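S.K.: got a structure for you, letters missing:
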């Protein structure tokens, strides 16, 4: 291939990718703007919660801590009548309060083993089919719960609050569904899917050609300067963008199911807690109280803030897992015998699959849970995304002001410039992100209509 034909080939390919980049920006921009603004708000959750809920979350440290049973008993007295105790988050830091969560009574058919029979939770139809049964993953306090906050030193009730009214819960729902429920989660999935296309095509369009550095030039003016900074910042933030997009897609409804299928098919399913464990009932033996259970759990578990769930029924077991996601290496799940405190099951960081470890790092990073440096990085990332959106539209209007077409021009035979690997990658993205595939249909129809219209005009 001569240098002239090679340049023409590259020009055709770039024109096609530029068109695709424009489409992805056109579709994703409004949703990305919303996700970015709500995400920037969510980044500062620790500071906002400290200001809004500090009177419930923190206490003045004292010399003597009361038994956890005293705190739970005080919480029961303050809890809504008829509500069931769901879990307890004991104080970890000296100024932490004790959080005791209660949930409303469930219909009889849904009560089953609760969290805690731990000996029937999730058994359902699978048990009748002879399939292994596992406990449902524990992701923290349910949004429907009411949490009673207790001073661990005095057993004084500090107050109570619906978990749905916590700022973190509100901000998370705002970011994921604009407070409209799961039926609106498709918006974030649509944004993430097309932003992934925008990222891939943007990197290719930026990639320096021979004799170019890819860095913004101080001599550049006008639309050229906007384009250089737009491309450079987009690529500079590319790694963070990829992590944010992929972790976001794991939570999505459609792409998330595809990711879970691939995870399970490749043997990367994280450890699951078998549901068959039961406590050994011994005549005359008394079950552990909350304080005894907590001490037994602390002997087996890493030193981290944790959630504890009590046994359900005589054969139920104590269950505990970490609450603080800021140190993934302390992730654990633990089951204890209700009478002896003997360890029945334990899985920790070493038991996680590579996928499990990646998500245990990626998801807290996405949420800014690794501390101030994580929050600062996400803030810079969010500001960079906002600049990319603004600069992209500035370039569009400057191009329109110069008399150019709304749509980037696709050169003749551009489709023939696509490599087999690019076709394969595109097919993979469509399969992995179903919302992308569905939304790509009207794009393809619009492109076909424009081609037909152009051909008619040429006749």
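M.R.: Structure's in. What do you need? Bear in mind that the values here come from a model prediction, so they are computed numbers and not experimental data. Numbers count the residues shown, from 1 in each chain.
S.K.: make it CA atoms for all contacts and neighbour counts henceforth
M.R.: Noted.
S.K.: buried ones in the helix or strand harbouring residue 55?
M.R.: Per DSSP states H and E, residue 55 falls inside helix 45-57. The neighbour-count check on helix 45-57 (16 or more other C-alpha atoms under 10 Å) flags 45, 46, 56, 57 as buried.
S.K.: ok, and what's touching it?
M.R.: 96, 97, 149, 158, 159, 160, 166, 167, 168, 171 (C-alpha atoms under 8 Å, 6 or more residues apart in numbering).
S.K.: Filter those residues down to the buried ones.
M.R.: 96, 97, 149, 158, 159, 160, 167, 168, 171.
S.K.: which pair in the contacts of helix 45-57 spans the largest distance?
M.R.: 158 and 171 (23.7 Å; C-alpha to C-alpha).
S.K.: and the lengthiest helix in the chain, what does it pack onto?
M.R.: Using DSSP state H, we find that the single longest helix of the chain is helix 3-43. Judged by 3 or more C-alpha pairs under 8 Å, 6 or more residues apart in numbering; DSSP states H and E, the packing partners of helix 3-43 are helix 167-177, helix 186-206, helix 372-401.
S.K.: so which of these is the most packed in?
M.R.: Of all the helices and strands packed on helix 3-43, helix 186-206 carries the top mean neighbour count, a mean of 22, counting by mean count of other C-alpha atoms under 10 Å.
S.K.: one more structure, for comparison:
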């Protein structure tokens, strides 16, 4: 150790040198004298980090922002909404064209040969008698006038076991043409699926839940359409894969979104949770989605809606569905009215043709009335019902659109538009176009995801983002208000948030699969 350091005053020890050699060396030297004088020393280039995936880059740049959060909600809402909207749109189209479809499928029952000039149309009472001769065990509950000169008269009956049937009668015979079960026709099946998926209360709630989330999907879709306009234009300009489909889906959604929101809102009065809740609140405040007949001495257990079986061809107007049916108060010993009497009285009262006449069941209720309904198919404001006393044919009461509460008038007009009948052909073709547009949007949306899905990865490929509710009080208030106005949506939202916090974020495999931030 001491030899390695020179002592003070001692001569420095000579350092031995290696003799020069002519042997070349293959090792580079780092001595300055070995470097070229006109070239700088090379510098090491740092290794480049691989770029993170697109979703990861977006998350770091602003994945918790409002746009990606809206996109995520729009994405996951579609899993519930798309199947429901496809079912409602297809069945809605069938219902819109029911007057064209059913006569084509059952022309032998619904149509008659063009009558000769010498033939005379028989009375409705005679047609009812002919029906009861062929079907002695049924109970006639209603009669619908023919829409055209070559249409048969349709009677709705109930068989001994309680099942409904529609019986068609040639009014010029009168000859019974045959009968069918209205629930088994194409339009009848479509109506039943459209109402509750043919699954009763559960199906009704499922459709209502889908409709509520469809409202959310439409609202988030409009946000994405407006905020993402520049990005879509840039993507199309660079001809990126899927850019054209994404742009078309956006414009399609923007076009049908307003109509979709109207169809959803106008269809809510039929639902079992929202409809019943709003009706109860309205009733407590002296209003109603529909109403009762204020001029009738009514039987509280019988409503007009209960008096007629749903034949899916001509239903009771919405505002009159819960109206109470009055009682006959005339002299039972005097003259007895029939269907023809009721039709004559309704004509004198100014009701619009074609009529539907509810026929009283005299075997169980001798004091029943004939209720003549002027549906006014293309104008809900012309809807009227006249109740005709069975004994003597006097008018017991009349009830129509002018008697509806304000809320019932609004709902009735909305339902008329929902069914494509309030504005004639304009609303008819508008509703049909909306159904086709919704079907197209339900196809292009999943197709976009299918093209951009991560192949071979254990994740669904959802947009990553979290709603910035803490920094957006307006958004929070709006979300809470929507949950209160749509109770089923509010409850389902609480379930979704609880699952997200308590399950998805605690199980790494699920968090990765659902792309949870």
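M.R.: Yep, it's here. Remember, it's a predicted structure, so these values are computed and weren't measured experimentally.
S.K.: Now do the contacts for the nearest residue to residue 253 of the second structure once chain neighbours are set aside.
M.R.: Leaving aside its chain neighbours, residue 253 of the second structure sits nearest to residue 441 (6.3 Å; criterion: C-alpha to C-alpha, 6 or more residues apart in numbering). Residue 441 of the second structure makes contact with 249, 252, 253, according to C-alpha under 8 Å, 6+ apart.
S.K.: Now check the first structure for the residue matching the first one.
M.R.: Translated: residue 249 of the second structure. Residue 249 of the second structure maps onto residue 230 of the first structure when the alignment is built from TM-score structural alignment.
S.K.: Contact partners for its match?
M.R.: Here residue 230 of the first structure is in contact with 387, 388, 391, 392 (criterion: C-alpha under 8 Å, 6+ apart).
S.K.: Format those residues as CSV; extra columns: distance to residue 331 of the first structure.
M.R.: Listed next are those as CSV, based on distance: C-alpha to C-alpha, whole Å:
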residue, distance to residue 331 of the first structure
387, 36
388, 36
391, 41
392, 41
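S.K.: Tell me which of those persist in the second structure.
M.R.: Here is what carries over to the second structure from the contacts of residue 230 of the first structure, by both residues aligned by TM-score structural alignment, their matches' C-alpha atoms under 8 Å: 388, 391, 392.
S.K.: do you know how far the spatially closest residue to residue 418 of the first structure that is not a sequence neighbour is from residue 392 of the first structure?
M.R.: Computed as C-alpha to C-alpha, 6+ apart, the closest residue to residue 418 of the first structure that is not its neighbour in sequence is residue 13, at 6.5 Å. Computed with C-alpha to C-alpha, to the nearest Å, the distance linking residue 13 of the first structure and residue 392 of the first structure is 20 Å.
S.K.: hang on, the earlier thing: and the aligned residue in the second structure for the residue nearest to residue 418 of the first structure, how many residues sit next to it?
M.R.: In the second structure, the residue matched to residue 13 of the first structure (TM-score structural alignment) is residue 66. Here the count is done by other C-alpha atoms under 10 Å, and residue 66 of the second structure has 19 residues near it.
S.K.: And residue 66 of the second structure, how close does it get to residue 482 of the second structure?
M.R.: 18 Å.
S.K.: Check residue 373 of the second structure too.
M.R.: 38 Å.
S.K.: Which of those two has more residues huddled nearby?
M.R.: Neighbours of residue 373 of the second structure and residue 482, each counted by other C-alpha under 10 Å, are more numerous for residue 373; the result is 30 against 16.
S.K.: Enumerate every residue touching that one.
M.R.: Contacts of residue 373 of the second structure (C-alpha under 8 Å, 6+ apart): 316, 351, 355, 356, 357, 358, 383, 384, 385, 386.
S.K.: Could you pull out the strands in the stretch 301-450 of the second structure for me?
M.R.: 324-326, 355-358, 369-374, 384-389, 395-400 (DSSP state E, counting those that start in this stretch).
S.K.: mean shift of the last one relative to the first structure?
M.R.: Once superposed with the first structure, the aligned residues differ from strand 395-400 of the second structure by a mean of 1.7 Å; criterion: mean C-alpha distance after the TM-score superposition for the first structure.
S.K.: Which position in the first structure pairs with residue 415 of the second structure?
M.R.: Using TM-score structural alignment, the partner of residue 415 of the second structure in the first structure is residue 363.
S.K.: What about residue 422 of the first structure, how many residues nearby?
M.R.: 11.
S.K.: Residue 342 of the first structure now?
M.R.: 14.
S.K.: Verify the contact between the match of residue 13 of the first structure and residue 466 for me.
M.R.: Yes - look at residue 66 of the second structure against residue 466 with C-alpha atoms under 8 Å: they come within range, at 7.4 Å.
S.K.: Any of the contacts of residue 373 of the second structure buried? List them.
M.R.: 316, 351, 355, 356, 357, 358, 383, 384, 385, 386.
S.K.: Isn't residue 332 of the first structure up against residue 351?
M.R.: No - when contacts are counted by C-alpha under 8 Å, residue 332 of the first structure is not listed as touching residue 351 (9.2 Å).
S.K.: Against residue 168 of the second structure, how distant is residue 107 of the second structure?
M.R.: Residue 107 of the second structure is 11 Å from residue 168 of the second structure, by C-alpha to C-alpha.
S.K.: Revised request: answer the last question for residue 370 of the second structure.
M.R.: For residue 370 of the second structure relative to residue 168 of the second structure (C-alpha to C-alpha), the value is 20 Å.
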